[in-house]
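1. sequence plus the predicted model coming up.
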Amino acid sequence: MPSSTARRIAASPAAQPSLPDELLEDIFLRLDDGEDLVRAYASCFTFRRVVSGRRFLRRYHSLHPPPVLGFLAVASDGPFHPAEPPHRSAPAAAAVARAADVALAFLSDPGRWSVRDARDGRVLISREAAAVSGDAFEELIVYDPLHRRHIQICPIPGDLDSSASSANGIIFYEIRTLVFNSVTRKWRAVTSFAIIGTTATFRWLSCQGRRHYSCSCFCWTGYGRKEMLVLDTREMKFSVADLPRESYNQMHSVVDAEEGRLGLLILVGSRKLLIYSKTWPDNGDGLKDWQCDNVIPLFDRNWFFSSGGAEGYAVLKAVALYQNQIVGKKSDTQYFIVEIKTLMIKRLCSMKPGTDAPHYLYASFPPPLSLPSLRN
């Protein structure tokens, strides 16, 4: 007679004891690599049912940051540039490029729209003022490329727009914070900030490449400026924060640092990257609170920040030091991401030279690990 061990080995898969869904969820949550989870999803019906459940996906999203799949250029002419091999997100980026509407195909005139921001799987686009009327943002749309959903936001009323006035030859600019209520579908003014300056000052604040988001704050910085304007979205209050002296006349980017601190990456002469941080909200110490956490040497290239930090990363653009001007051939521009948590610099993709518009990182969980970020 066959032994009990032999009988157990010969038993059919249907006779094997099944694990409860809660235990399977705990096992799958320990998978750091999303590709492993996708393979588990495709292996059998039970795993597919557990992984695709909303409860599990919410738990997984709360523990694991979404992978960076590429970036979106401001110009809507082929805006999505996916991660390329050997980047670990390249397979997922290719899948998203096939499945998602990253070319704004739902618009009748996509060439007139520009990308304004991207985060949490959603993208904000606007139609340029020259294409419609004199308002800065006549039309705004938030859309989820992966799930092909979008919401059109009504125009900002003229009486709520920012304004300028003068007294005794001094120009005052009023910067207003507006909040859009998705239920009432109306804009309302929340707070404002008056600044004295020239037209160049106002253009500096409205420049997309100078806006950053960190620690629930929007920050506006500028080359050669010694301070930044900060809007704390938790209290809806404006303030002005000093920058460390090492950032003066250097390119920099505001990011999320460890332990909820405000971080600042500083490019020093294309030779090294300085990582500074400070507590936030500011404790009143100003410059004294900034501390240098690390220094990263860079290999020989001309380095630039391509956009503000987002999703725990910053984007660097690298151009060859010496281009072949004799034959008129220029090398492709290489794009790298700096992972703030590990301070590792990894190549993301390359583009043809001459693309100087700001770019926004696009991070999202690929199918089947994503959930719609917009309601119908």
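-> Sure, I can see it.
2. contacts and neighbour counts: CA atoms only from here.
-> Will do.
3. list the buried residues of the helix or strand harbouring Glu35.
-> Here Glu35 sits within helix 34-43, counting by DSSP states H and E. For helix 34-43, burial by neighbour count (16 or more other C-alpha atoms under 10 Å) applies to Gly34, Glu35, Leu37, Val38, Ala40, Tyr41.
4. adding distance to Ile266, write those out as TSV.
-> Shown next, in TSV, are those (distance: C-alpha to C-alpha, whole Å):
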residue	distance to Ile266
Gly34	32
Glu35	34
Leu37	37
Val38	38
Ala40	41
Tyr41	42
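5. so which of those comes closest to Ser206?
-> Distance to Ser206, by C-alpha to C-alpha, is smallest for Gly34 among the buried residues of helix 34-43, at 37.4 Å.
6. and the helix holding Glu35, what does it pack against?
-> On a contact count with 3 or more C-alpha pairs under 8 Å, 6 or more residues apart in numbering; DSSP states H and E, helix 34-43 meets helix 45-51.
7. and the next helix or strand past the helix it packs on?
-> Of the helices and strands lying after helix 45-51 in sequence (DSSP H and E), the nearest is helix 54-63.
8. any idea how far that next one is from the chain center?
-> Relative to its chain's centre, helix 54-63 lies at 20 Å (C-alpha atoms, centre = their mean, to the nearest Å).
9. what does it contact?
-> Glu25, Leu29, Val50, Val51, Leu369, Ser370, Leu371 (C-alpha atoms under 8 Å, 6 or more residues apart in numbering).
10. hold the first one in mind and look at this next one:
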Amino acid sequence: MYLQSMPVDIQEHILLQLDSPICLVCASTTCKLWRRIIAGTVFLKRFRSLHKPPVVGYYHQSDQSPASVRSFKPSPQVTTAIASRYDSLDHFLPLAWLFTGTVKDSRGSLLLVEIATMKEDTLRQHLYVVEPLTQQSKAIAVYKATTPAIPCEIQAFLLDGAKPGEIGMSNFRVVCLSKNGTVAGIITQDGPIREVKTGNDHGKYMGYLGSAAGSMYWYTKPRTVFAFDKTTAEFSSSSLPDTDDFVQPTISTKFAVTAGRDGQARIVFLAGDTLKIFARPKPRSGDDWVLEKSVQQPSAVTLGVPRPQRFTFGRSVPLC
């Protein structure tokens, strides 16, 4: 009787606190309502986002000097033998990895590694997809800097392969953005780069905000948001409200992207001591963002919205 009188959203919140898929299956046998809640697509997406799989460990490195501080920290539950596989990239990657290599992204059991080399006074950036556990690597692209000795600001990210939810050395995609953000490239394990227009015709730098609700998000001044749909591999653009909030020089450090309880993306922005949450009333291409909620925070406890990293720092590698 008590459960029947409890609002459904409260019951959903309780079920989301379960820390095991096994417990979730057991809970689904309790009653028809809980079975219907747990079987819902939105609920399952939220559950997966809250309860990440175990991780092998974390790669840590500095953008300024990757080789000198690059390290791998295994999780306590990982055996020494498995951890050593992830800490031994030096043994099967090109020698240049020791001096210029950086881990740009990770997904599943794979890493996306960037290695820079100099040839005829021109900096070249090479991308490798790496599987540390099997010590396999595959070169997938080479980029050339427009100015000698100055690195390109190529952004690159790992995605699942053609089959959603599956990724491996024979099934992956890589998304790369050009320095000026006007063109993106989609690379698969066995195909050439397929160019995709981002819609950023002005060539303004696109700051990566994060990933949520099946899409990746970038921001350009003064208030444009670009979204990349991971399923369709297409970009769309939308706008934030026309206010004075988005004119600060360090605007990109105050954004974060997350998913709401309805499974749709939200943009969280820190304006002074106030967190502003923006939503799209109709989550379709071209719909602009509106202010959904403002949350006032005492300045003494305001820590700021975590800055999304363009380069990997503390990226987790799930157990495979």
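-> Received, thanks. No experiment lies behind these values; they were computed from the predicted model shown.
11. ok so Phe47 of structure 2 is a strand residue?
-> No. Counting by DSSP: H, G, I helix; E, B strand; the rest coil, Phe47 of structure 2 is located in no strand; its state is helix.
12. residue contacts, it?
-> Leu16.
13. quick one: it from Pro21 of structure 2, how far?
-> From Phe47 of structure 2 across to Pro21 of structure 2, the span is 9 Å (C-alpha to C-alpha, to the nearest Å).
14. how about Gln136 of structure 2?
-> Using C-alpha to C-alpha, we find Gln136 of structure 2 at a distance of 31 Å from Pro21 of structure 2.
15. swap in Ile14 of structure 2?
-> Remark: distance between Ile14 of structure 2 and Pro21 of structure 2 (C-alpha to C-alpha) = 14 Å.
16. which residue ranges form the strands in the stretch 151-300 of structure 2?
-> Under the criterion DSSP state E, counting those that start in this stretch, strands of the stretch 151-300 of structure 2 are mapped to 155-160, 172-177, 183-188, 194-197, 207-212, 215-220, 224-229, 234-239, 255-259, 265-271, 274-279, 290-296.
17. distance to Lys73 of structure 2 and mean neighbour count for these - can I get that in JSON lines?
-> JSON lines is the format used below for the strands of the stretch 151-300 of structure 2 (distance: least, C-alpha to C-alpha, whole Å; neighbours: other C-alpha atoms under 10 Å):
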{"stretch": "strand 155-160", "distance to Lys73 of structure 2": "21", "mean neighbour count": "21"}
{"stretch": "strand 172-177", "distance to Lys73 of structure 2": "25", "mean neighbour count": "22"}
{"stretch": "strand 183-188", "distance to Lys73 of structure 2": "29", "mean neighbour count": "20"}
{"stretch": "strand 194-197", "distance to Lys73 of structure 2": "35", "mean neighbour count": "14"}
{"stretch": "strand 207-212", "distance to Lys73 of structure 2": "23", "mean neighbour count": "21"}
{"stretch": "strand 215-220", "distance to Lys73 of structure 2": "27", "mean neighbour count": "21"}
{"stretch": "strand 224-229", "distance to Lys73 of structure 2": "31", "mean neighbour count": "20"}
{"stretch": "strand 234-239", "distance to Lys73 of structure 2": "35", "mean neighbour count": "18"}
{"stretch": "strand 255-259", "distance to Lys73 of structure 2": "26", "mean neighbour count": "21"}
{"stretch": "strand 265-271", "distance to Lys73 of structure 2": "30", "mean neighbour count": "22"}
{"stretch": "strand 274-279", "distance to Lys73 of structure 2": "33", "mean neighbour count": "19"}
{"stretch": "strand 290-296", "distance to Lys73 of structure 2": "36", "mean neighbour count": "13"}
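18. which of those sits closest to Gln77 of structure 2?
-> The closest of the strands of the stretch 151-300 of structure 2 to Gln77 of structure 2 is strand 155-160. By C-alpha to C-alpha, the value is 25.5 Å.
19. so where is the closest one in structure 1?
-> Using TM-score structural alignment, strand 155-160 of structure 2 lines up with nothing in structure 1.
20. sorry, back to before: could you export the contacts of helix 54-63 of structure 1 as a markdown table, including secondary structure?
-> Output for the contacts of helix 54-63 of structure 1, formatted as a markdown table (three-state DSSP):
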| residue | secondary structure |
| --- | --- |
| Glu25 | helix |
| Leu29 | helix |
| Val50 | helix |
| Val51 | helix |
| Leu369 | coil |
| Ser370 | coil |
| Leu371 | coil |
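21. from the residues you listed, which is closest to His64 of structure 1?
-> Of the contacts of helix 54-63 of structure 1, the one sitting nearest to His64 of structure 1 (C-alpha to C-alpha) turns out to be Leu29, at 8.8 Å.
22. quick check: closest non-adjacent residue to the closest one.
-> Leaving out its chain neighbours, the residue that sits closest to Leu29 of structure 1 by C-alpha to C-alpha, 6 or more residues apart in numbering is Tyr60, at 5.9 Å.
23. kindly report the same for Arg149 of structure 1.
-> Closest to Arg149 of structure 1 by C-alpha to C-alpha, 6+ apart is Tyr143, at 5.6 Å.
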